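A.B. asks: the following block contains a protein sequence and its predicted model.
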Amino acid sequence: MSRRATPSTRTFTDYLGEATDRRGMYSAVAAHTGARRVVYAVSSLDVTPSYVWPDVTYVDTDQRARVAFADTASAVRLADQHKTYEGEPRIRFLGGEYDRVLGALPVASWDLVISLHAGPVGANAARCLKPGGWLLAAGREPGEGYRLDAAVLLSKGKYRLVTDGLDRAAAGYVFRREA
């Protein structure tokens, strides 16, 4: 597979060069949850979940994301260069408001929903999450039907996941969907 930069690849890498690098967060969450299929609500151009998880569906209304993900092959090439798993990355993009898109996804088909910019998506995410699935959120209020399981802390540029002292401020919170 060619590793040449395409206009879409440059769009992703330009964004990633300016954005917070969350690969450490995603790796900690992956190790904790064992998730394989992921939905990222309001993803913008953050393709780094595909460095950690082999099957990621990105959801956003942003025009830049629509244009960049129109050529998913460029996102796959970028993920393939940085992935931490065996096999080919599977990347899909669904344009639209996350509540509508999550509501239209197949029931109980995903292991993890990422919501770092979307606000409380718990109610919409519950439908597409498998029983016992996970939600990674920036906020502490995921909605009904979730139990706080872990916090992702950021200190000196390193992420770590903790399961005690969950009342502290964190870079992200991991919730388990109650079956």
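C.D. replies: The structure has been received and is ready for your questions.

A.B. asks: switch to C-alpha atoms for all contacts and neighbour counts from now on
C.D. replies: Fine.

A.B. asks: first-to-last residue distance for stretch 76-92?
C.D. replies: This stretch, stretch 76-92, spans 10 Å end to end (Cα to Cα, to the nearest Å).

A.B. asks: who touches it?
C.D. replies: The contact list for stretch 76-92 (Cα atoms under 8 Å, 6 or more residues apart in numbering) reads 1-3, 9, 47-48, 50-58, 69, 72, 75.

A.B. asks: in addition, the following structure is provided for comparison:
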Amino acid sequence: MKKVDVQELYRESYVDNNFERADLFESLQTRFNIKRALYPGSFAHVTPSFFIPEVTYVDTDPRAKKFFEQKDAVADLISKKKTYDKDTVLHFIASDYSGPLNLKEKSFDLLISQYAGFVSQECKKYLKVDGILLANNSHGDAGMAFIDDDYELIAAIDVKSGKYHITDRELGSYFFPKKQIPVTKEYLRELGKGIGYTKTANSYLFRRIS
């Protein structure tokens, strides 16, 4: 595989389509004082490192591996946009996140689950109790976290005029299935995607409570 252009891949994947979500990660860091984050299924989305001093990225995509291997170029990309004075600490694990990651359990403040399957389940052990899970429901992970007794829904995230907004209002109105079906972990795993709910948000925030 030919060498990956770090700036080009990042721009094409996240900037050109307005999918950086920079204001979301800035809000999360500000609100919850996030210092360490784990991002399974990250691909080349290093935007969290603009705001969070230490992030561990995990992905099996060969392009992601090539991207992160170019450490100087990635560091340069982050240094131009980072908002903290500390040195950036960045780790990349070229692995399937459902397997062992050689990470300390209960050591991360934030677990990021975006379009990557059931991160909330496979990587829960790495999230601190009282740590935050950011999950969307593209592959059903937000729905999975909602029925998991180890998590508590604390906020919903909507997009208005291109900006991400976090709200804790009317949380009891989310996660009511449109169809009268029993929603279990087994059902969601078998389905492999999010089901329809009567009210939805772009993403959700959960706190690990046990």
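C.D. replies: Ah, there it is. Predicted model only: the values in this text are computed from it and were never measured.

A.B. asks: give me the TM-score for this pair.
C.D. replies: For these two chains in superposition, a TM-score of 0.88 is obtained (TM-score structural alignment, normalised by the length of structure 1); 173 aligned residues with a Cα RMSD of 1.7 Å.

A.B. asks: how far off centre is stretch 153-161 of structure 2?
C.D. replies: 14 Å (Cα atoms, centre = their mean, to the nearest Å).

A.B. asks: do the same with stretch 80-95 of structure 1
C.D. replies: Distance, stretch centre to chain centre, for stretch 80-95 of structure 1: 12 Å (Cα atoms, centre = their mean).

A.B. asks: buried stuff in it?
C.D. replies: Within stretch 80-95 of structure 1, the residues scored as buried using 16 or more other Cα atoms under 10 Å are Asp80, Lys83, Pro89, Arg90, Ile91, Arg92, Phe93, Leu94, Gly95.

A.B. asks: contacting residues around the residue nearest in space to the middle of structure 2?
C.D. replies: The residue lying closest to the centre of structure 2 (Cα atoms, centre = their mean) is Ile112, at 2.1 Å. Neighbouring residues of Ile112 of structure 2 by Cα under 8 Å, 6+ apart: Ala37, Leu38, Tyr39, Pro40, Val119, Leu133, Leu134, Ala135.

A.B. asks: turn the buried ones among the contacts of stretch 76-92 of structure 1 into a named ChimeraX selection, would you?
C.D. replies: Burial among these is assessed by 16+ other Cα under 10 Å; the matching ChimeraX selection reads:
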select :9,47,48,50,51,52,53,54,55,56,57,58,69,72,75
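
A.B. asks: trace Phe108 of structure 2 over to structure 1, please.
C.D. replies: In the superposition onto structure 1, Phe108 of structure 2 corresponds to Trp110 when matched by TM-score structural alignment.

A.B. asks: repeat that for Ala135 of structure 2.
C.D. replies: Aligned partner of Ala135 of structure 2 by TM-score structural alignment: Ala137.

A.B. asks: I'd say its match and Val174 touch.
C.D. replies: Yes. Using Cα atoms under 8 Å, Ala137 of structure 1 makes contact with Val174 at a distance of 6.5 Å.

A.B. asks: so between the two, which is more surrounded?
C.D. replies: Taking other Cα atoms under 10 Å, Ala137 of structure 1 and Val174 do not tie; Val174 has more neighbours (29 against 25).
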